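Novice: the following comprises the amino acid sequence and a computationally predicted model.
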Amino acid sequence: MTQSTTAAAPLPQPFGSDFQADPHAVYGRLREQGSVHLVALPDGSPVWLVTHEADVRRALADTRLSVDKRYSGTGFKGFSLPPALDANLLNLDADDHLRLRRLVTQGFTPRHVKILRPRIEASVDVLLDQLEKRISTEGSADVVAEFAKPLPLSVIGALLAVPPADQERFGRWVSGMLTPATRDELVHAIDSIHQFLISLVAQRRAAPGDDILSDLIAARDAGDRLSENELVSLAFLLLMAGSENVQHLISNGLLTLLAHPDQLAALRARPELMPQAVEELLRYAHPNHTAIRRFPTETVEIGGVRIPAGDTVLFSLAAAHRDPTRYTAPHRFDIFRTDQAHLALGHGLHYCLGAPLARMQIALALGRLLHRLPHISLATPVEDLPWNTTFRFYALQELPITTAEAATFCP
């Protein structure tokens, strides 16, 4: 079956009020109707949405589906970054991607992750000290603002060796980029980060240190090395991927545990289960609804549907992770689940290089928080929690908690 993105009839728009209220119910209906759907995004852009896990997994590894925006023939309307920030692994395919990946792997080594562990533990404890103080004086505290958001920023700051004197404004720019109040704030934040990273690369080139940026500058492969734009762009990618996803996984993950007291009790009783609990959280509570968009370089068939070259394809991770043909009782959160082969960190060529660091941060953050706050509970009814819900992600804006034993709010 072939459909046209220029069909006269209006395209279905699944991301409306029903989606805002319950995204997984919408994905469930789409899955039942078929794997592949031609729909409109909120801005009117036509996209092919893939919902069955088997098709998502297979297509993520299909090299005919490009991440390179040059292959877009449908007027892709994504936000335009400066060229120096766009030359990263998420926008490159095949030989270009493999070349950068080989060079980046030399800098992003297990040694860096291991070195960062004490720094992460120290950052977690400092933030928990502040969180406990806020709860003791005010009765409650917001996990998002005071724990989940600042933690990955401090880790990325350490990873890139951002000077202490610059960390406050660096964090302010990142906040302006991830949660801007206006488009002007977003543009200003991205420009400020761009200029800062250019300066940081120049500083590391002149005086290398024991950090990933210095190692990336020194990395060579058969005489090749990263260009200036590639270095700045990769630093920007580390910042984006390492900040936003980890923040939302910590807050979404904590709410998920609080919503499943039997699972939380099992995890408290056996803390060694945390690694597999993190894997189940990645499947069940991952904030990213979709993988990065793809553009077919030729006509491809997915789930029995022929998709023309140049169209925009979105793979729904949220739908795939709740696919009953792939997972037993997919809507059940189960830290004892044996099938943990999720797609949250990618699949194929674009598997996340920072996966070990992300897993470490989530495990340390949730593990130490549960240990330090044994009587943690929600400080507001779950139905009153504010969410950011778009076709792209599903994440808490705030997560007020308390340690008062009299608190009765339960998801």
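Specialist: Sure, I can see it.
Novice: all contacts plus neighbour counts: C-alpha atoms, from now on.
Specialist: Fine.
Novice: next one: G348 relative to R58, how far apart?
Specialist: As for G348, its distance to R58 is 9 Å (criterion: CA to CA, to the nearest Å).
Novice: what's the answer for P208, then?
Specialist: According to CA to CA, P208 stands 42 Å off from R58.
Novice: ditto for Y27
Specialist: 19 Å.
Novice: between the two, which one's more packed in?
Specialist: Neighbours of Y27 and R58, each counted by other CA atoms under 10 Å, are more numerous for Y27; the result is 22 against 12.
Novice: could you pull up the residues touching the more buried one?
Specialist: Counting by CA atoms under 8 Å, 6 or more residues apart in numbering, Y27 touches T51, A318, A319.
Novice: does the last one count as helix, strand or coil?
Specialist: Reduced to three states with DSSP: H, G, I helix; E, B strand; the rest coil, the structure at A319 is helix.
Novice: who's in contact with it?
Specialist: Applying CA under 8 Å, 6+ apart, we find A319 in contact with H24, Y27, G28, R31, T51, H52, E53, H289.
Novice: another structure for you, compare them:
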Amino acid sequence: MSGPELRLGEELISPLHPLYDGLQVDGAPRPAHLAPDHPVWVVTRYADAKKVLSHPGVRRDAKQAAELYAERTGEQRAAIGASLTAHMLNADPPDHTRLRALVGRAFTSRRVELLRPHIERLTDELLDAMAAREQADLMGDFAVPLTIGVICELLGVPPAERDHVRSAWERQAELLSPEAAEALAEEQADYLRGLLEAKRRDPADDVFSALVQAADEDGGLSPTELVAMSHLLLMAGFETTMNMIGNAVVTLLVHPEQAAALRANPDLLPNALEELVRYDSAVRASMLRFTVEDVDLGDVTIPAGEYVLVSNLTANHDPERFDDPDRLDLTRKADGHLGYGHGVHYCVGAPLARLEARVAIGKLLDRFPDLRLAVPHGELVWLPITFLRALISVPVTPQPVLTGRTSA
């Protein structure tokens, strides 16, 4: 055990690197508290993070996690929105393997590439709207509607219902009371049951129709799993990508020399995106895990029966893995970063996220060569969420060039 015990609160949500500034003391795993009755071990080093994220003795199963909490505190605590939690992020193999196999085919490179025309068309429409304004919100006017529109197209959410998806997400992002959060979760579950029933009656070539078929014909999903997996794909399918685009663009705006180099060499964009995700990932920490056996991490052993929080953002700034890690370098070979996770829970939607970001950021930089923040960087506000690195709003002045377009 090394260093004083930490309390993970809003004081660690800083303008630059939340968790990173507060935790990189000596790098060793160390005890912390998410809440007074919720002790965890925090893992910050790159090698330790990879080991934890792929260790068979570290689990995600929601039922076992609840049992561990009850054992440690003497309290039974029901999960908010329990009807929406029976998905692959809350499962371990073999259940995780079964659930992931059902959705993995939706995110193959071939299927994702078929979405490119839709992504490009929607991106152009949103940039056209931004060009008409003296000031726009990078998140609300661009990243949010783009990523919601793309995931809804893939999953099969009708265009008329996509405003509902955005409204539900906006309400979910608020700091709701437990009662209000539970009511919203049940409302969402009811909405999805209705949408899935419509797919059952009139299937189409989309992911939700395929999930219904898997549930009805193959027995691959229980009714509860069908609703929970649909909710996961819908919300997680745009939220991290939306934040990744926002974080990447803000990073470029506060590093204008790097943005200029990227504009001068658009072929650098795929590599640059990996460095941007490493530098300021949309995932600041992996979802909470727990140990079912002792896990040795260097000189520290995390005992069985402990919660573990992996700080992906800190691991991506580990000098043992990345030279001069706090320097943004769009030519850096940043492959192996943990911005999309690692192990069996590696982000299934990473190919889609990469394509969306490539199109969105490429077109944005081309269309608005003088794009800049409309407020000082230090005034940007981040959501006080442990696991996500999420900007609430990013006011920008587009100052567009109104002629010519190029594809990413």
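Specialist: Right, received. Where do you want to start? Quick caveat, the model's predicted, so the values are computed rather than measured.
Novice: point me to the residue sitting closest to the centre of structure 2.
Specialist: T240 (2.8 Å; CA atoms, centre = their mean).
Novice: which non-adjacent residue is nearest it?
Specialist: A282 (5.8 Å; CA to CA, 6 or more residues apart in numbering).
Novice: the one you found matches what in structure 1?
Specialist: Applying TM-score structural alignment, one finds that A282 of structure 2 aligns to P287 in structure 1.
Novice: aligned partner of A158 of structure 1 in structure 2?
Specialist: Taking TM-score structural alignment as the criterion, the aligned counterpart of A158 of structure 1 in structure 2 is E153.
Novice: ok, its match to L122 of structure 2 distance?
Specialist: The spacing between E153 of structure 2 and L122 of structure 2, counted by CA to CA, is 11 Å.
Novice: same question for R133 of structure 2.
Specialist: Between R133 of structure 2 and L122 of structure 2 the distance is 18 Å, computed by CA to CA.
Novice: between these two, which one's more packed in?
Specialist: Neighbour count, other CA under 10 Å: between R133 of structure 2 and L122, L122 has more, with 19 against 14.
Novice: what sits against that one?
Specialist: Counting by CA under 8 Å, 6+ apart, L122 of structure 2 makes contact with L146, G149.
Novice: same question, I335 of structure 1
Specialist: I335 of structure 1 makes contact with Q263, L273, Q276, A277, E280 under the criterion CA under 8 Å, 6+ apart.
Novice: what does V381 of structure 2 align to in structure 1?
Specialist: Taking TM-score structural alignment as the criterion, the aligned counterpart of V381 of structure 2 in structure 1 is P386.
Novice: meant to ask about F142 of structure 2, not that
Specialist: Under the alignment defined by TM-score structural alignment, F142 of structure 2 corresponds to F147 in structure 1.
Novice: how far away is that match from P287 of structure 1?
Specialist: Distance, F147 of structure 1 to P287 of structure 1, by CA to CA: 17 Å.
Novice: those two: which is more packed in?
Specialist: Taking F147 of structure 1 and P287 together and counting by other CA under 10 Å, P287 has the greater number of neighbours (29 against 24).
Novice: didn't that one look like it was pressed against Q397?
Specialist: No - with the criterion set as CA atoms under 8 Å, P287 of structure 1 and Q397 do not qualify as a contacting pair; they are 11.8 Å apart.
Novice: so R337 of structure 1 makes contact with E280?
Specialist: Yes - with contact taken as CA under 8 Å, R337 of structure 1 and E280 are classed as touching, separated by 7.3 Å.
Novice: of those two, who's got more company?
Specialist: In terms of neighbours (other CA under 10 Å), E280 is the more surrounded of R337 of structure 1 and E280; the figures are 23 against 15.
Novice: where does that one land in three-state SS?
Specialist: helix.
Novice: against structure 2, where does stretch 50-60 of structure 1 fall?
Specialist: Aligned by TM-score structural alignment, stretch 50-60 of structure 1 corresponds to residues 43-53 of structure 2.
Novice: any buried residues in the matching stretch, and which?
Specialist: Buried residues in stretch 43-53 of structure 2, counting neighbours by 16 or more other CA atoms under 10 Å, are found at V43, T44, R45, Y46, D48, A49, K50, K51, V52, L53.
Novice: okay if I get these as TSV plus secondary structure and distance to P93 of structure 2?
Specialist: Listed next are the buried residues of stretch 43-53 of structure 2 as TSV, based on DSSP: H, G, I helix; E, B strand; the rest coil; distance: CA to CA, whole Å:
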residue	secondary structure	distance to P93 of structure 2
V43	strand	23
T44	coil	25
R45	coil	25
Y46	helix	24
D48	helix	21
A49	helix	19
K50	helix	18
K51	helix	17
V52	helix	15
L53	helix	13
